[in-house]
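In: This is the structure alone, sequence omitted:
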């Protein structure tokens, strides 16, 4: 992983990011490279928020992974700040290479630097391989998540 660069996502990365988001059965229902306009708008919003870190993993000029890290100041847990890891995606050619571990390590290290006392993430119930991966990295299943589409 010596030649790996983890850096903030840029507008030129959007096609590669959307392709990775759409490259699985769940993502294919939610994301599409047909119109990149909403993704560009989202990147502008994310880039302007200091609590948001949308990053890409790049090797030899090629985007091969991504995740979003959100820092959330809070009142609970004695005023603890937490972070949430979302949208972890690894290019299909790179799965099993250790890149996912490196990205999660980056997120945990960044969370520590940001003063977080807790790192959390969610994973769709159907992603058994992802659950094993996160547990292997020390994450523990702890909650049941709920969503309300608007």
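Out: The structure has been received and is ready for your questions. Since this is a predicted model, take the numbers as computed values, not measurements. Numbering: from 1, shown residues only.

In: use CA for all of it now, contacts and neighbours both
Out: Will do.

In: just the helices in this protein please.
Out: With DSSP state H as the criterion, the chain has helices at 14-22, 25-30, 37-47, 76-79, 99-113, 128-136.

In: okay if I get the ones you listed as CSV plus mean neighbour count and distance to residue 90?
Out: Formatted as CSV, the helices of the chain follow (neighbours: other Cα atoms under 10 Å; distance: least, Cα to Cα, whole Å):
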stretch, mean neighbour count, distance to residue 90
helix 14-22, 20, 7
helix 25-30, 12, 13
helix 37-47, 14, 18
helix 76-79, 9, 33
helix 99-113, 17, 7
helix 128-136, 13, 12
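
In: Alongside the first one, take a look at this:
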């Protein structure tokens, strides 16, 4: 039985790295510790862990954002993973519910996520939790060669 859902801390770095590895992300323990410390300092990026018998068996990472076109902040699930051998026991649902509760406390009105196109089992899981396919996401690497000047003053910039 899951006894605890708690916020992640730097000392959880190895278990978090192992869980992210199950999603195909390769990080060093030091990289994970740095990220956990950075996220903990923002106030808008909680990482929650599911603990069973003193073992970390799952995590959900969230980002709360105020965006221009939404009246209330939006919560995005940036990572969700349950250890392979623990899947199917309701831990993913428990983590999403815990994330939903934190998002509500932060004033968010929507919980959204993105998922790789190839992760069809995850898509089925998300639909069972009430998520709908409401958008299409595009991405690209940031280009450093564009020569565009951005004026930071609302008025008075010269062309």
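Out: Ah, there it is. What you are looking at is a predicted structure, and each value in this text was computed from that prediction instead of being measured.

In: Residue 89 of the first structure is nearest to which of the helices of the first structure?
Out: Comparing these by their distance to residue 89 of the first structure (Cα to Cα), the top pick is helix 14-22, with 6.2 Å.

In: after superposition, how close is that closest one to the second structure?
Out: Averaged over the aligned pairs, helix 14-22 of the first structure sits 0.9 Å from the second structure after superposition, using mean Cα distance after the TM-score superposition for the first structure.

In: which residues touch that helix?
Out: Residues from elsewhere that reach helix 14-22 of the first structure (Cα atoms under 8 Å, 6 or more residues apart in numbering): 27-33, 36, 39-40, 63, 65-66, 87, 89-91.

In: give me the stretch of the first structure that the strand ranked longest in the second structure matches.
Out: Ranked by number of residues, the top strand in the second structure under DSSP state E is strand 55-65. Aligning strand 55-65 of the second structure against the first structure (TM-score structural alignment) gives residues 62-72.

In: quick one: the matching stretch to chain centroid distance?
Out: The chain centre lies 4 Å from the centre of stretch 62-72 of the first structure; the measure is Cα atoms, centre = their mean, to the nearest Å.

In: what's in contact with that stretch?
Out: In this structure, residues lying in contact with stretch 62-72 of the first structure by Cα under 8 Å, 6+ apart are 13, 16-17, 20, 51-58, 81-91, 94, 99-100, 103, 107, 111, 114, 116.

In: among these, which ones are buried?
Out: For the contacts of stretch 62-72 of the first structure, a burial check counting by 16 or more other Cα atoms under 10 Å picks out 16-17, 20, 52-58, 81-91, 99-100, 103, 107, 111, 116.

In: Among those, which ones are in strands?
Out: Per DSSP E, these map to strands at 52-58, 81-90.

In: rewinding a little: could I get the buried residue list for the longest strand of the second structure?
Out: 56-65.

In: JSON lines for those residues, including distance to residue 115 of the second structure?
Out: Below are these laid out as JSON lines (distance: Cα to Cα, whole Å):
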{"residue": "56", "distance to residue 115 of the second structure": "22"}
{"residue": "57", "distance to residue 115 of the second structure": "20"}
{"residue": "58", "distance to residue 115 of the second structure": "17"}
{"residue": "59", "distance to residue 115 of the second structure": "15"}
{"residue": "60", "distance to residue 115 of the second structure": "13"}
{"residue": "61", "distance to residue 115 of the second structure": "14"}
{"residue": "62", "distance to residue 115 of the second structure": "14"}
{"residue": "63", "distance to residue 115 of the second structure": "15"}
{"residue": "64", "distance to residue 115 of the second structure": "18"}
{"residue": "65", "distance to residue 115 of the second structure": "19"}
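
In: Excluding chain neighbours, what is closest to the residue sitting nearest the centre point of the first structure?
Out: Central residue check for the first structure by Cα atoms, centre = their mean: the C-alpha nearest the mean position is that of residue 67, 2.2 Å away. Leaving aside its sequence neighbours, residue 67 of the first structure sits nearest to residue 88 (Cα to Cα, 6 or more residues apart in numbering; 4.3 Å).
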